[in-house]
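In: just a sequence and a predicted model for now, questions to come.
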Amino acid sequence: MMIFQMPGPTATSDWATIAWIIISLFWILLLFTDILDRSRIIRYDRFVRVKLMYIEKLIKEAREDSERFLKELGVKDPKNVIDGFIGNNFVIEPVSIEPVDIIKRMSHLLRTRDSKIKAYVNSIMPDNIDNVKKTNFMVLLEINWILDFYYRYIRHLYLYSRKYKLWLYLIQLSMVLPVVIKELEAVRKAVEPFSKGVPVGDSAGPMVVSLLAPASERILIEEETVYSKIDFEGRNLYLIKAEGPGGTVGRPGEALAKLVEELQGKVARIITVDAALKLEGERSGSVAEGVGAAIGDPGPEKIAMERVAAKYNIPLDAVIIKMSSREAITEMTKEIYEGVLKAAERVKEIIRTKVSPGSNVIVVGVGNTIGVK
């Protein structure tokens, strides 16, 4: 008699069972625990820490270059000079819920801050250092402060998110950091042109004025702001810019208002020229013409332009040279310089076509006049 038996377990079926159990456990862990999320958080955490270390490197490089600049000027203990500025430089914004005289209050705070920085720089600089180098160093102090502030703020968000387990903060921080890093790299590179005293992209506006009146007399009209008067094809052309070649933006709004009042409002046209941020995909150095006050200002200078133009019903034109934020604060490129030449020609064309001979016209070159006389 034949007896049939069920086949016993084999090695293959044992391994298949083990694999099935492992896979099942794996899926259970993924679905019912936060292991996957924690692995991502660890990755985001490491990413932010690495970026913070990179920002520290940028700060160190900027500090070393700035300290070297100070040593060349004969300043003692440059490290403490920079630390003293970084640790004591902030402005509390004026009350905004009461709009009455907010511009006046803001202007007062900004002027007070400027005076404080100038007094600080004068106190540590040797007497034989000229104002050009002093204003350039003031910009270097601002650069070091910006880098330090962003580092401290990003570090605060990072430590805050870890302390209170706010992982969404950490994820959001890791997503925006690449863009912030690009901007900070540009700020770091701005140390070189301001140390050397060469034009940057933001010098486009003052450079247009300099090209229109290269050899004319510069007359001081406001603090760190000058104007020139030339004859342009029978028109009385007044040109306003910051006093160069130091790294200052001057007070173009107040200077314009004062000049218009001196001319008793008899101005046919006001043309403002400034650098402007381009959109992604736009060509650097391209020139555009519009209406309004072309100036990147917290408020006081811009509103001074608008008020005097509205008071005397003077048309207010704007000519802009487009560039990236990186190009605006680093050494002027060939594309930006070509844009400056085009902007100067555009200003001439506006005067020829929109201003009658014998009339007064004012051109304001807005921007940092580093390297531009």
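Out: Received it, and whenever you're ready, just let me know what you need.

In: when you work out contacts or count neighbours from here on, use the C-alpha atoms and nothing else.
Out: Will do.

In: could you pull up the residues touching the residue nearest to Glu289 when sequence neighbours are not counted?
Out: Excluding the flanking residues, the one nearest Glu289 by C-alpha to C-alpha, 6 or more residues apart in numbering is Val319, at 4.6 Å. Taking C-alpha atoms under 8 Å, 6 or more residues apart in numbering, we find Val319 in contact with Ile271, Thr272, Val273, Asp274, Val287, Ala288, Glu289, Gly290, Ala294, Ala343, Arg346, Val347.

In: neighbours around the nearest residue to the fifth one once chain neighbours are set aside, how many?
Out: On the basis of C-alpha to C-alpha, 6+ apart, the spatially nearest residue to Val287 that is not a chain neighbour turns out to be Ile321, at 4.8 Å. Counted by other C-alpha atoms under 10 Å, the residues lying close to Ile321 total 28.

In: which SSE is Ile321 in?
Out: strand 316-323 (DSSP states H and E).

In: state the distance from the residue sitting nearest the centre point of the chain to Leu279.
Out: In the chain, the residue lying closest to the centroid (C-alpha atoms, centre = their mean) is Ser325, at 6.2 Å. Separation of Ser325 from Leu279 (C-alpha to C-alpha, to the nearest Å): 10 Å.

In: contacts for the helix or strand that the strand holding Ile321 is followed by next, please.
Out: Using DSSP H and E, the helix or strand that directly follows strand 316-323 along the chain is helix 325-329. The contact list for helix 325-329, computed with C-alpha under 8 Å, 6+ apart, reads Glu183, Ala186, Val187, Ala190, Val200, Gly201, Asp202, Ala275, Leu277, Thr333.

In: just the buried subset of the residues you listed, please.
Out: When these are checked for burial by 16 or more other C-alpha atoms under 10 Å, the buried set is Ala186, Val187, Ala190, Val200, Gly201, Asp202, Ala275, Leu277, Thr333.

In: so who does the third one touch?
Out: Counting by C-alpha under 8 Å, 6+ apart, Ala190 makes contact with Ile143, Ile329, Thr330, Glu331.

In: and the helix or strand containing the first one, what does it pack against?
Out: Under the criterion DSSP H and E, the helix or strand holding Ile143 is helix 131-163. Secondary-structure packing of helix 131-163 (3 or more C-alpha pairs under 8 Å, 6 or more residues apart in numbering; DSSP states H and E): helix 35-72, helix 78-86, helix 102-124, helix 167-189, helix 191-196.

In: mind putting those in TSV, distance to Val132 included?
Out: Listed next are the helices and strands packed on helix 131-163 as TSV, based on distance: least, C-alpha to C-alpha, whole Å:
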stretch	distance to Val132
helix 35-72	13
helix 78-86	19
helix 102-124	12
helix 167-189	20
helix 191-196	10
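
In: so which of those is nearest Ile240?
Out: Closest to Ile240 of the helices and strands packed on helix 131-163, according to C-alpha to C-alpha: helix 102-124, at 19.9 Å.

In: presented hereafter is structure B, for comparison with structure A:
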Amino acid sequence: TNNFYLYLQLSMVVPMVLEVARIYKRATKQFLMGVPVGDGIGPLVAVNLLKGAKMEEVEDETEYGEVQFEGRRVLVVKAKGPGATVGKPGKAIAKLVEMNGGRVARIITVDAALKLEGEKTGTVAEGVGAAIGDPGPEKYAIEDVATRFRIPLDAVIVKQSEEEAITAMKKSIADSVPVVIESLTKIIQERTNPGDIVVVAGIGNTAGIP
């Protein structure tokens, strides 16, 4: 074809497509090597919260452990590693809430989130709602059980680019773990009471994270 506008569009789009292809090629090698990726920040936070606590499978490729924090029972959910999987955190959270008769004071999700152009990688932010990039079923499961039992939803996110999310975890992302745990500690201390049950879910790909 001699369509000038088609050539113009291709000249703008092809470089971006090639760049995405290069990123995915590099990411594929790292997944095969079992290297933790940026999107694994949620499971990494979960592992640090658990401090070696016993884990139990609660849903397909998804496990949880229980820790005590200032008189609260904290149920920590993550995908079962170290294989590359995101598990079924939504269904797992719903099951844990129902197992405890709906007596959960708060559900807190931790996940990676897309940063804006000028933002620094590893920046931590707090918000409300379910922090999960799932296209539907898992996010719906969290919101459904939270609505049925009137459980507030909190979110803690770690900002990164799309490339950083699927390639080897950068130091700046890994270094955000203490900051995230500090945010979680503050939320639990200020918004729950001793004797409460809190569910914390480390959302993300658990490649390379046990």
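Out: Thanks, I have the structure now. Bear in mind that the values here come from a model prediction, so they are computed numbers and not experimental data.

In: before we move on, back to that, mean distance between the strand holding Ile321 of the first structure and the second structure after superposition?
Out: Taken over the aligned residues, the distance from strand 316-323 of the first structure to the second structure averages 0.4 Å (mean C-alpha distance after the TM-score superposition for the first structure).

In: how about stretch 172-188 of the first structure?
Out: With mean C-alpha distance after the TM-score superposition for the first structure, stretch 172-188 of the first structure departs from the second structure by a mean of 1.9 Å once superposed.

In: and for that stretch, what's in contact with it?
Out: 44, 47-48, 51, 55, 58-59, 61-62, 143, 147, 154, 157-158, 325-327, 329-330.

In: from Arg113 of the first structure, how far off is the equivalent of Gly40 of the second structure over in the first structure?
Out: In the first structure, Gly40 of the second structure lines up with Ser203, judged by TM-score structural alignment. Ser203 of the first structure sits at a distance of 23 Å from Arg113 of the first structure (criterion: C-alpha to C-alpha).

In: so between these two, which is more surrounded?
Out: Neighbour totals were compared for Ser203 of the first structure and Arg113, and Ser203 leads with 31 against 15 (other C-alpha under 10 Å).

In: quick check, the more buried one in contact with Lys373.
Out: No. In this structure, Ser203 of the first structure is not within contact of Lys373 by C-alpha atoms under 8 Å, at 10.7 Å.

In: all strands of the second structure, in order?
Out: Counting by DSSP state E, one finds strands in the second structure at the ranges 55-59, 62-69, 72-79, 106-114, 124-128, 153-160, 197-202.

In: average offset of the longest one relative to the first structure?
Out: Once the two are superposed, strand 106-114 of the second structure sits an average of 0.4 Å from its aligned residues in the first structure (mean C-alpha distance after the TM-score superposition for the first structure).

In: in the first structure, which residues correspond to that strand?
Out: Using TM-score structural alignment, strand 106-114 of the second structure lines up with residues 269-277 of the first structure.

In: contacts for that stretch next, please.
Out: Outside stretch 269-277 of the first structure, the residues that touch it by C-alpha under 8 Å, 6+ apart are 201-205, 208, 292-295, 309, 314-325, 328, 343, 347, 355, 360-367.

In: show me how to select, in ChimeraX, the buried members of those residues.
Out: Only the buried members of these end up in this ChimeraX selection, burial being decided by 16+ other C-alpha under 10 Å:
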select :201,202,203,204,205,208,292,293,294,295,309,314,316,317,318,319,320,321,322,323,324,325,328,343,347,355,360,361,362,363,364,365,366,367
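
In: ok, the aligned partner of Ala293 of the first structure in the second structure - contacts?
Out: Counting by TM-score structural alignment, Ala293 of the first structure lines up with Ala130 in the second structure. Applying C-alpha under 8 Å, 6+ apart, one finds that Ala130 of the second structure lies in contact with Ile108, Thr109, Lys139, Ile142, Glu143, Leu153, Asp154, Ala155.

In: what do you get if the cut-off is 7 Å, keeping everything else the same?
Out: By C-alpha atoms under 7 Å, 6 or more residues apart in numbering, the residues touching Ala130 of the second structure are Thr109, Lys139, Leu153, Asp154, Ala155.

In: and if you look at Gln68 of the second structure?
Out: Val74.

In: which position in the first structure pairs with it?
Out: Aligned partner of Gln68 of the second structure by TM-score structural alignment: Asp231.

In: please apply the same query to Ile151 of the second structure.
Out: Under TM-score structural alignment, Ile151 of the second structure pairs with Ile314 in the first structure.

In: Ala268 is in contact with its match, correct?
Out: Yes. Between Ile314 of the first structure and Ala268 there is a contact under C-alpha atoms under 7 Å: 6.3 Å.

In: between these two, what contacts are shared?
Out: With C-alpha under 7 Å, 6+ apart, Ile314 of the first structure and Ala268 have no common neighbours.

In: where's Phe69 of the first structure relative to Leu30 of the first structure, distance?
Out: Taken as C-alpha to C-alpha, the span from Phe69 of the first structure to Leu30 of the first structure is 57 Å.

In: out of those two, which sits in the busier spot?
Out: Phe69 (20 against 13).

In: nearest residue to the more buried one other than its sequence neighbours?
Out: Ser195 is the one closest to Phe69 of the first structure (C-alpha to C-alpha, 6+ apart), at 6.7 Å.

In: so Ile132 of the second structure sits against Gly202, correct?
Out: No. Using C-alpha under 7 Å, Ile132 of the second structure makes no contact with Gly202, being 9.6 Å away.

In: what's around the alignment partner in the first structure of Asp175 of the second structure, how many residues?
Out: With TM-score structural alignment as the criterion, the equivalent of Asp175 of the second structure in the first structure is Glu338. Neighbours of Glu338 of the first structure under the rule other C-alpha under 10 Å: 15.

In: residues touching Glu338 of the first structure, list them.
Out: Applying C-alpha under 7 Å, 6+ apart, the residues near Glu338 of the first structure are Gly285.

In: measure it to Leu279 of the first structure for me?
Out: Distance from Glu338 of the first structure to Leu279 of the first structure, by C-alpha to C-alpha: 19 Å.

In: over to Arg251 of the first structure?
Out: Distance, Arg251 of the first structure to Leu279 of the first structure, using C-alpha to C-alpha: 28 Å.

In: and what of Lys57 of the first structure?
Out: 29 Å.

In: distance to Ile351 of the first structure for the contacts of helix 325-329 of the first structure - can I get that in JSON lines?
Out: Compiled in JSON lines, the contacts of helix 325-329 of the first structure are given as follows (distance: C-alpha to C-alpha, whole Å):
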{"residue": "Glu183", "distance to Ile351 of the first structure": "37"}
{"residue": "Ala186", "distance to Ile351 of the first structure": "36"}
{"residue": "Val187", "distance to Ile351 of the first structure": "36"}
{"residue": "Ala190", "distance to Ile351 of the first structure": "35"}
{"residue": "Val200", "distance to Ile351 of the first structure": "27"}
{"residue": "Gly201", "distance to Ile351 of the first structure": "25"}
{"residue": "Asp202", "distance to Ile351 of the first structure": "23"}
{"residue": "Ala275", "distance to Ile351 of the first structure": "20"}
{"residue": "Leu277", "distance to Ile351 of the first structure": "25"}
{"residue": "Thr333", "distance to Ile351 of the first structure": "27"}
